[in-house]
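> Structure, please.
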Amino acid sequence: MASAAVPPAPTLDIADLTAQRVRAPAEFLVTAPDTTLDELPLDGFRPLTGRDVNQGISDRAFWIRMRLHNSGNAPVHWVLSHETTYLDLMTVYWVDNGGQWHECSLTDRAPFDKRMLDYRRLAFKHATPPGGSTTLYLRLAYEKPDSVSLNLDLAEAGRFADQSRREYALYGLYYGAMLVLVFISLAGAGLLRQWLFFQYAVFLVASALMWALLNGFAFQFLWPQSVFWHNEGFHILYLLMAASAFQFSRGFLRTRQRFPGIDRAIRCVQAIMMLGILMRFAGFYEPVLVLSFVGLLSLILLAPLGFWAYRQGQHYARWYAIAWVLYGIGLALGVISAGTPWLHWGMDSLVFAQAAGVLEALLLLVALGERLISWDRDRRMALRMAHQDPLTGLNNRRGMSLVYETFRQRFERTGLPVFLILIDLDHFKQINDTYGHEAGDQVLVDLADLLNRTSRPADVCIRYGGEEFVLLLQVPSEAVALDIAERIRLDFAGTPTEHEGRAIRHTLTAGIAPVFAADVQLSPSQMLRDADRALYQAKRQGRNRCRLYQGPSRHTS
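The predicted structure follows:
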């Protein structure tokens, strides 16, 4: 401006300027959006303090004035930048030494390369002559209602450059860590075929894009020509991040199976968020602004949901809950700072929220790993239960093929022969008829305990069905296998079962067959057939005895 009288402005000495936040004696004023510099009520300005920084959501114009005095002997080059990356308009009016007024309009409503400085935030650069002064009037405004911060940073140009380099390096660490986590999650999705890892990756990408937009890097590096995405993408990405967080949480906490009512509520919330995204593309602004803030705040509820799931037996949910406590608090503080004047630290809470986001992502990866271990443990337990006899705790006949393959591989590796001992209780029906089925069950349990005590860790005991048991073992010869069967028979016959004060005497008969040896390679059906033939011969000879299979010297599978 060329003709306006220079209004009085409070003075800041910048001879020894390094870097500082703009505060009193700088002053501020709130006016209608269309108020010009000539129309300012100069007596309405008041000192800018920390309590005035957060102005909540507003469509008003905010003015800041100050006089920068250089008492030194050399010009001071300085940079004035706004705290946020989403400020629409920063108009700078300045005059040096009471001369001609100048005007510079900085805006994010133009492509990134139109900016005065190649910097992620709107910034104004100037030099105050030695012994002189620069009077500044700044107008901060938005084209639509948005969250207003009056935080401005004033820094000597060299210090500003150094701070910018450190700042970009720190942010680079954040985005590098997020990129590594996305790669790990996608690798987990592909290698482990776990859809949950892909949902985690989607959440990480949405979260990183949201922060890239808030940090200004998306506009600077990803879409520098897209004014629409820089200005309108905030609320879209807020909602997308929140929706993806809920989707990941549904899968991680298995809400559909464990908490069906909560799951239905989450799906309704996600549908509203998707509708909000469509509304934003359709041109609606303020309803989507409010909805996006509410969506981010709703993520706080994921922490208590995680703790509830933990108390319901999902032990891996503890890391999930802790992760969302940290991130939820950070996001809540950021939303409160942006949407209300209640807090007085500007947008500094976003730094905490973003740092908490990295820690949250790491804790969620730990939770995913623990959940995967838990899932594998449950799967193994289910398989074990499926192959386990419920009465005796031994393997059942379903596991025979798996056991057979294990012993075949051992034989190929060691060359040590494998034998099958097929055991049948003598006159078991008579025991049931005389003492009752509970007594019969106790006899079966005692035999199973005897087999467990007698066998070695590498041997496998199976309840094959009814009163029949199988013992698979590797020993050097038929004689050793027969000796083991004899010891089992004698021990069982010499140890009656105690049931309800009565001693139940019992015996067993066993047939032994080689399974794998130098000249023997039997299939599962063949080994059972040979052992059953030996068992049948032992029974014909009077029971309570063990017999080796006597047949052809070689079998092939």
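> rest of the way, CA atoms for contacts and neighbours
Noted.
> in stretch 369-383, what's buried?
370-371 (16 or more other CA atoms under 10 Å).
> Excluding its own residues, what touches that stretch? List them.
Identification of contacts with stretch 369-383 by CA atoms under 8 Å, 6 or more residues apart in numbering yields residue 316.
> Just checking the distance from that stretch to the centre of its chain.
18 Å (CA atoms, centre = their mean, to the nearest Å).
> does the residue nearest to the spatial centre of the chain sit in a helix, a strand or a coil?
With distances taken as CA atoms, centre = their mean, residue 364 lies nearest the centre of the chain, 2.7 Å away. With DSSP: H, G, I helix; E, B strand; the rest coil as the basis, residue 364 sits in helix.
> In terms of helices and strands, where is the residue lying closest to it once chain neighbours are set aside?
Leaving out its chain neighbours, the residue that sits closest to residue 364 by CA to CA, 6 or more residues apart in numbering is residue 320, at 5.5 Å. Here residue 320 sits within helix 317-339, counting by DSSP states H and E.
> buried set for that helix?
317-339.
> same question, stretch 460-476
Buried residues in stretch 460-476 (16+ other CA under 10 Å): 460-464, 467-474.
> residues near residue 434, how many?
Residues within reach of residue 434, counting by other CA atoms under 10 Å, total 12.
> cool, and the one 3 residues further on?
Residue crowding around residue 437 was assessed by other CA under 10 Å; the count is 13.
> ok, back up a step: my guess is the residue nearest to the centre of the chain meets residue 322, correct?
No: with contact defined as CA atoms under 8 Å, residue 364 does not count as touching residue 322 (9.1 Å).
> coming back round to it: turn the buried residues of stretch 460-476 into JSON lines, columns for secondary structure and distance to residue 48.
Below are the buried residues of stretch 460-476 laid out as JSON lines (DSSP: H, G, I helix; E, B strand; the rest coil; distance: CA to CA, whole Å):
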{"residue": "460", "secondary structure": "strand", "distance to residue 48": "81"}
{"residue": "461", "secondary structure": "strand", "distance to residue 48": "83"}
{"residue": "462", "secondary structure": "strand", "distance to residue 48": "83"}
{"residue": "463", "secondary structure": "strand", "distance to residue 48": "84"}
{"residue": "464", "secondary structure": "strand", "distance to residue 48": "86"}
{"residue": "467", "secondary structure": "coil", "distance to residue 48": "91"}
{"residue": "468", "secondary structure": "strand", "distance to residue 48": "90"}
{"residue": "469", "secondary structure": "strand", "distance to residue 48": "88"}
{"residue": "470", "secondary structure": "strand", "distance to residue 48": "88"}
{"residue": "471", "secondary structure": "strand", "distance to residue 48": "87"}
{"residue": "472", "secondary structure": "strand", "distance to residue 48": "86"}
{"residue": "473", "secondary structure": "strand", "distance to residue 48": "86"}
{"residue": "474", "secondary structure": "strand", "distance to residue 48": "87"}
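> Nearest to residue 225, out of those residues: which one, please.
residue 460 (70.1 Å; CA to CA).
> Another sequence for comparison is provided below:
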Amino acid sequence: MVMIWMFSIRFFCLLMLGVTALCMPAQAAPLHVNSTTQIYELNSVVEHLEDKSGQLTINEIRDTESSLQWLISRKSNPNFGFSQSAYWFRITLINQNHAAARLSLVINNPLLDQVTLYKYSSDKLLEAVETGDRKAFSQRPHEHLSFVFPVTVAANEPLTLYIRVSSEGSVQVPLSLYDYDYYHHYIEEQKLIIQGLYFGVLIFMMVFNLFVYFRTKAASHLFFVLYVLSAGLLLAGLNGLGYKYLWQPFTHFQQHHIAIFTALSGIFLSAFIYRFLGLQKKKGSITGRLLLIVIGAFILLLLLSTLIAYHDSVRAALLLLLVPLIIGLYSGLKKWNRDGSANTYFTLAWAQFLIFLLAVLLAKFGIIPRTFLSDDILAWTTLLQVVLFSMALGERMNGERKKRIQAQKQIIRMQGLHKKELELQVKERTAELKLANEQLEVLATTDALTGLYNRRHFLNQAQQLINISIRHQHPIAMVMLDIDHFKEVNDSHGHAAGDHVLRELSKALAMTSRQTDIIGRVGGEEFAILLIDATPSMAGMLAERLRGAVEALTIAFEGTPIPLTISAGICTKTISQKNVPVLDMMRCADSGLYQAKEEGRNRVISKPLPETQQG
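The predicted model follows:
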């Protein structure tokens, strides 16, 4: 334990010695310039002085210069964080050449409120240039995104530059010195090309997802587009593009745009997370409630951004922005293995953005020095985040499309099964209907008691067969028969016995007749038979066979024998007779039946169809 304490003490002492060496009072060496060097290294040649009161003037600085605590800046990107102090910088340039050296002094932080450059040759003030983002953009010595000052160093004469900087925001003063022509013909153009490509990608992502939103109406895509727009405007403001090209006439807006666009980015970013994670469907979700609270806080900050101090609003916005970032990263890690590639991209976007945003915040608050990591990484990490978010949305959309396709396939499969089942049901129902129709047809065409054709159907069928026989010139005959003394059967044995007799007679008629003949019950105990292809002699033989078969029947009802005979009349027509109605033939056969009854019953009488009864 003692060894650990001794090691810690030694490390702390070495650290303090290093810090002291970096910021020790000393006289910086002058920087020798010429007409051939393009980029100058400013480490160890720049001195800075903190004016905590912010009231020192250039004359006071020069009059008390020897007694002031000037510190050599060991780095070209001095970073003092959020500070109320004013800071002075001093650089001495010496040109030992015979020709004047034209240079560009660049302060690559367009958000500094007040920047004043004083040029002294010996003890003579050559020029004082005052600028800053509180002044109109057109008043800058060079209308560049950053603060660019043209500097001419005469031959064999020293030139001392004093730079006073103050700002409500983070006081970061990245100083650079370039050859004038090299900077304006190369560095400036290179930066514009890179920024053009950068914002071109952002605009492409925004327009693409806007089209996706119009197609899908998914709110997550809309909030993503609004976030990209807000973040793009924020980045445009950070690098000076916004002030130069978008809101140059609005100097007051320039003082507050960082807080405004940070708040808007926070609002839309939180809303995007809320919709992407589907928290609107999860009632009572702690994460969802926290995001809604954060959105409300950002809205309040947005409304108050022009009323409170700039550095307070920016600090609050940046710190508040950490909340949705942490929520997004936590939610992504929690669902790492659930949503496939979409969640992977979502989580990676949060992880890298949170890491580099912390670096930016630490630089803004002066905890770490301003370097490339904190200068440009915010823009590139935002671009990477936008790309990853867009990929996450694309994967989510593809996943949902695959789910829809699977659902459609399932629906089609179910529809196929349902169709087959429906076809089977229709087939079964059709068979049932067919059977029912057949049964109805049977009921409509047959006699319920005997099973023979009823009168109406017999007449229809008989008329059709008569017409066919006439067309093909075939002989045809009609037989009308009646049960002898049927009334006595009903009176002696009852109507049930009568029905039994009618059924047994019908069976006998059906068994004795030919298959081509049709039989019908046309009255109570009266029956009609149409004989197809039957000559008069053949009709007589068939009718006599029927009579004999009935007479030979042994019919008993409840053990009581019931003798049965029939009388029959036959109507025959010649081949030459045309248009014969069935009723005419039935009347003709009926007259023969009556004659058989009159002659003693149990006999057959045949008559030809009178010529006068033709149609």
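> what TM-score do we get after superposing?
A TM-score of 0.67 describes the superposed chains when it is computed by TM-score structural alignment, normalised by the length of the first structure; 404 aligned residues with a CA RMSD of 2.8 Å.
> related to what we said a few turns ago, give me the aligned partner of the residue nearest to residue 364 of the first structure over in the second structure.
In the second structure, residue 320 of the first structure lines up with residue 346, judged by TM-score structural alignment.
> residues contacting that match?
332, 388-389, 392.
> quick one: it from residue 178 of the second structure, how far?
In this structure, residue 346 of the second structure and residue 178 of the second structure are 42 Å apart, going by CA to CA, to the nearest Å.
> same thing with residue 395 of the second structure?
For residue 395 of the second structure relative to residue 178 of the second structure (CA to CA), the value is 47 Å.
> okay, now the aligned partner of residue 388 of the second structure in the first structure: neighbour count?
Using TM-score structural alignment, the equivalent of residue 388 of the second structure in the first structure is residue 363. Number of residues near residue 363 of the first structure (other CA under 10 Å) recorded here: 19.
> Ok, residue 210 of the first structure next?
22.
> ok, the contacts of residue 346 of the second structure in the first structure: which stay?
Retained in the first structure by both residues aligned by TM-score structural alignment, their matches' CA atoms under 8 Å are the following of the contacts of residue 346 of the second structure: 332, 388-389, 392.
> For residue 153 of the second structure, state which of these is nearest.
Nearest to residue 153 of the second structure among those: residue 388, at 49.0 Å, using CA to CA.
> And the closest one, how far from residue 498 of the second structure?
When CA to CA is the yardstick, residue 388 of the second structure and residue 498 of the second structure sit 98 Å from each other.
> buried stuff in stretch 352-372 of the first structure?
Under the neighbour-count criterion of 16+ other CA under 10 Å, stretch 352-372 of the first structure has 352-354, 356-365, 367-368, 370-371 buried.
> And that stretch against the second structure, how far off on average?
Aligned to the second structure and superposed, stretch 352-372 of the first structure gives a mean residue distance of 1.3 Å (mean CA distance after the TM-score superposition for the first structure).
> Okay, helices next: where are they in the stretch 501-615 of the second structure?
With DSSP state H, counting those that start in this stretch, the ranges of helices along the stretch 501-615 of the second structure come out as 536-551, 582-598.
> Between those helices, which one is closest to residue 104 of the second structure.
helix 582-598 (126.6 Å).
> and the closest one, which stretch of the first structure?
The aligned range for helix 582-598 of the second structure is empty, by TM-score structural alignment.
> The first structure: which residue goes with residue 367 of the second structure?
Counting by TM-score structural alignment, residue 367 of the second structure corresponds to residue 342 in the first structure.
> That match is in what secondary structure piece?
Judged by DSSP H and E, residue 342 of the first structure forms part of no helix or strand.
> For it, give me its contacts.
Counting by CA under 8 Å, 6+ apart, residue 342 of the first structure makes contact with 54, 336.
> Could you rerun that using 6 Å?
For residue 342 of the first structure, the contact set (CA atoms under 6 Å, 6 or more residues apart in numbering) is empty.
> next one: residue 49 of the first structure
Residue 49 of the first structure neighbours (CA under 6 Å, 6+ apart): residue 23.
> And it, how far from residue 258 of the first structure?
Counting by CA to CA, the gap from residue 49 of the first structure to residue 258 of the first structure is 51 Å.
> Residue 175 of the first structure too?
Per CA to CA, residue 175 of the first structure is found 35 Å from residue 258 of the first structure.
> quick one: which of these two has more around it?
Neighbour count, other CA under 10 Å: between residue 175 of the first structure and residue 258, residue 175 has more, with 17 against 14.
> which secondary structure element contains the more buried one?
Assigned by DSSP H and E, residue 175 of the first structure falls in helix 157-191.
> Can you give the distance from that helix to the centre of its chain?
18 Å.
> likewise stretch 273-286 of the first structure?
Stretch 273-286 of the first structure sits 28 Å away from the centroid of its parent chain (CA atoms, centre = their mean).
> and residue 88 of the second structure, how many neighbours?
Neighbour tally, residue 88 of the second structure, other CA under 10 Å: 23.
> what do we get in the first structure for it?
Match for residue 88 of the second structure (TM-score structural alignment): residue 63.
> Could you look up the SS state of that match?
Applying three-state DSSP: residue 63 of the first structure is strand.
> Please apply the same query to the one 4 residues further on.
The three-state label for residue 67 of the first structure, taken from three-state DSSP, comes out as strand.
> Please verify my assumption that it contacts residue 137.
No: using CA atoms under 6 Å, residue 67 of the first structure makes no contact with residue 137, being 8.8 Å away.
> where exactly do the helices run in the stretch 151-300 of the second structure?
Remark: helices assigned in the stretch 151-300 of the second structure by DSSP H, counting those that start in this stretch are 180-182, 188-216, 219-238, 241, 251-254, 257-276, 286-304.
> So which of those is nearest residue 424 of the second structure?
Closest of these to residue 424 of the second structure is helix 188-216, at 39.8 Å (criterion: CA to CA).
> residues in the first structure aligned with the closest one?
Residue span in the first structure matched to helix 188-216 of the second structure, by TM-score structural alignment: 164-192.
> In that stretch, which residues are buried?
Result for stretch 164-192 of the first structure [16+ other CA under 10 Å]: buried residues 171, 174-175, 178-179, 181-182, 185-189.
> which one of those residues sits closest to residue 10 of the first structure?
Scanning those for proximity to residue 10 of the first structure, where the rule is CA to CA, the winner is residue 171, at 35.5 Å.
> can you count the residues close to the closest residue in space to residue 496 of the second structure that isn't next to it in sequence?
Excluding the flanking residues, the one nearest residue 496 of the second structure by CA to CA, 6+ apart is residue 490, at 7.9 Å. Around residue 490 of the second structure sit 15 other residues, with neighbours defined as other CA under 10 Å.
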